[in-house]
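Asks: Need a 3D model of the sequence below.
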Amino acid sequence: MKNASIIGLNEADCQQIADKLNVLLANYSVFYQNTRGSHWNIKGDQFFTLHPKFEELYNSLVLKIDEIAERILTLGAIPAHNYSDYLKVSTIQESTDASDATVSVQNILNSFKVVIDLQRELLDMTEKAGDEGTNSQMSDYITEQEKEVWMYNSYLGK
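Replies: So this is what the prediction gives:
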């Protein structure tokens, strides 16, 4: 955690935040792969609507995966990078049905709930630690994702 003192944070706080960020990274990685699977396998009359929407989403997720990993490094820790490790800590499970439109969109909404909840936990942790960098990152993600939740819920007629 050699970066902690340089960026003005407590080493123990950095470790705790990095550990939680690694859990978030695992969930984002499974979310990403599930979304790729839906993009590749979606079938039916909603194909032309959802295929590009899923691509837009997984492109956004892969950027966040990289940003989260880089934040972990900034805090002086090591980001996890193996799917076997991700699956041990991820609340988001691998999807088994990637071709049904309603199931895929519901899986996306369930995944958003998990990552938003984790990000809100990180907001509390980072506020107490004075970690504005991670706090701002999580706040930006939540703002963007709340709108996504509204749109995907609207697709389902909710």
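Asks: For the rest of this, base every contact and every neighbour count on C-alpha atoms.
Replies: Noted.
Asks: residue farthest from the centroid of this protein?
Replies: Ranked by distance from the centre of the chain (Cα atoms, centre = their mean), the top residue is residue 45, with 28.5 Å.
Asks: Look at that residue and give its secondary structure.
Replies: Three-state assignment for residue 45 (DSSP: H, G, I helix; E, B strand; the rest coil): coil.
Asks: who's in contact with the residue nearest the centre of the chain?
Replies: The residue lying closest to the centre of the chain (Cα atoms, centre = their mean) is residue 28, at 3.4 Å. By Cα atoms under 8 Å, 6 or more residues apart in numbering, the contact set of residue 28 is 61, 64, 65, 115.
Asks: if I look at it, how far off is residue 145?
Replies: Taking Cα to Cα, to the nearest Å as the measure, residue 28 falls 13 Å from residue 145.
Asks: one more to line up against the first:
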Amino acid sequence: MTNINIGINEQDRLAIAKGLKHLLADSYTLYLQTHNFHWNVTGKQFRELHIMFEEQYNALALAVDDIAERIRTLGVAAPGTYKAFAELSAIEEVDGVPNADEMIDILTHGHEQVVRTARNVLKLAQQADDESSASLVSDRMREHEKTAWMLRALREV
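Replies: All right, here's what the predicted structure looks like:
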């Protein structure tokens, strides 16, 4: 690859890209869980959750593309295999098919994990004066915080 001169030194670019790889892995894992739950949700809230989960996995599908493209912009290969995502993600796989309430709780925790991962990347981007990565990560944080709030609201009685 040719020399990259975008005003961010190589060490910072690599550190940010590494953090973004974790964000990508968390986001993709959450995408898969959300899509799985969309297919398999049952119960009294079926229609509401089925539609909500579809909206969420569609948003995540767009987000993973943006994150992967930012990693490439920084001059690093983006991970793209289940094996790589499993190694990089802080979100654990779910065995079986949980009930609707458990799905909501699992996805809430997943969105909260993505926010925590994003906060770590945001610090790196801000320290390196990488406004493009910081903006992307900040936008992702806001979306995941909002989604976690909406999911938590479903569980309040």
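Asks: hang on, the earlier thing: preserved in structure 2, out of the contacts of residue 28 of structure 1?
Replies: Counting by both residues aligned by TM-score structural alignment, their matches' Cα atoms under 8 Å, the members of these that carry over to structure 2 are 61, 64, 65, 115.
Asks: In helices, which of those residues appear?
Replies: Among these, the ones falling in helices (DSSP state H) are 61, 64, 65, 115.
Asks: ok, and the most crowded of the residues you listed?
Replies: Each of these was scored by neighbours using other Cα atoms under 10 Å; the highest score is residue 115's, at 23 neighbours.
Asks: I'd say that residue and residue 24 touch.
Replies: Yes. Using Cα atoms under 8 Å, residue 115 of structure 1 is in contact with residue 24, at 6.6 Å.
Asks: Could you dump the kept ones among the contacts of residue 28 of structure 1 into JSON lines with distance to residue 124 of structure 1 added?
Replies: JSON lines is the format used below for those (distance: Cα to Cα, whole Å):
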{"residue": "61", "distance to residue 124 of structure 1": "23"}
{"residue": "64", "distance to residue 124 of structure 1": "20"}
{"residue": "65", "distance to residue 124 of structure 1": "21"}
{"residue": "115", "distance to residue 124 of structure 1": "14"}
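Asks: Which helix or which strand is home to the residue lying closest to residue 152 of structure 2 once chain neighbours are set aside?
Replies: Using Cα to Cα, 6 or more residues apart in numbering and skipping residues adjacent in sequence, the residue nearest residue 152 of structure 2 is residue 108, 6.6 Å away. For residue 108 of structure 2, the element it lies in under DSSP states H and E is helix 100-127.
Asks: now residue 49 of structure 1
Replies: Element membership of residue 49 of structure 1, judged by DSSP H and E, is helix 47-74.
Asks: swap in residue 85 of structure 2?
Replies: helix 82-88.
Asks: what's the answer for residue 93 of structure 1, then?
Replies: Secondary structure assignment for residue 93 of structure 1, by DSSP H and E: no helix or strand.
Asks: Just say helix, strand or coil for the residue lying closest to it once chain neighbours are set aside.
Replies: Closest residue to residue 93 of structure 1 apart from its sequence neighbours, by Cα to Cα, 6+ apart: residue 30 at 7.0 Å. Using three-state DSSP, the structure places residue 30 of structure 1 in helix.
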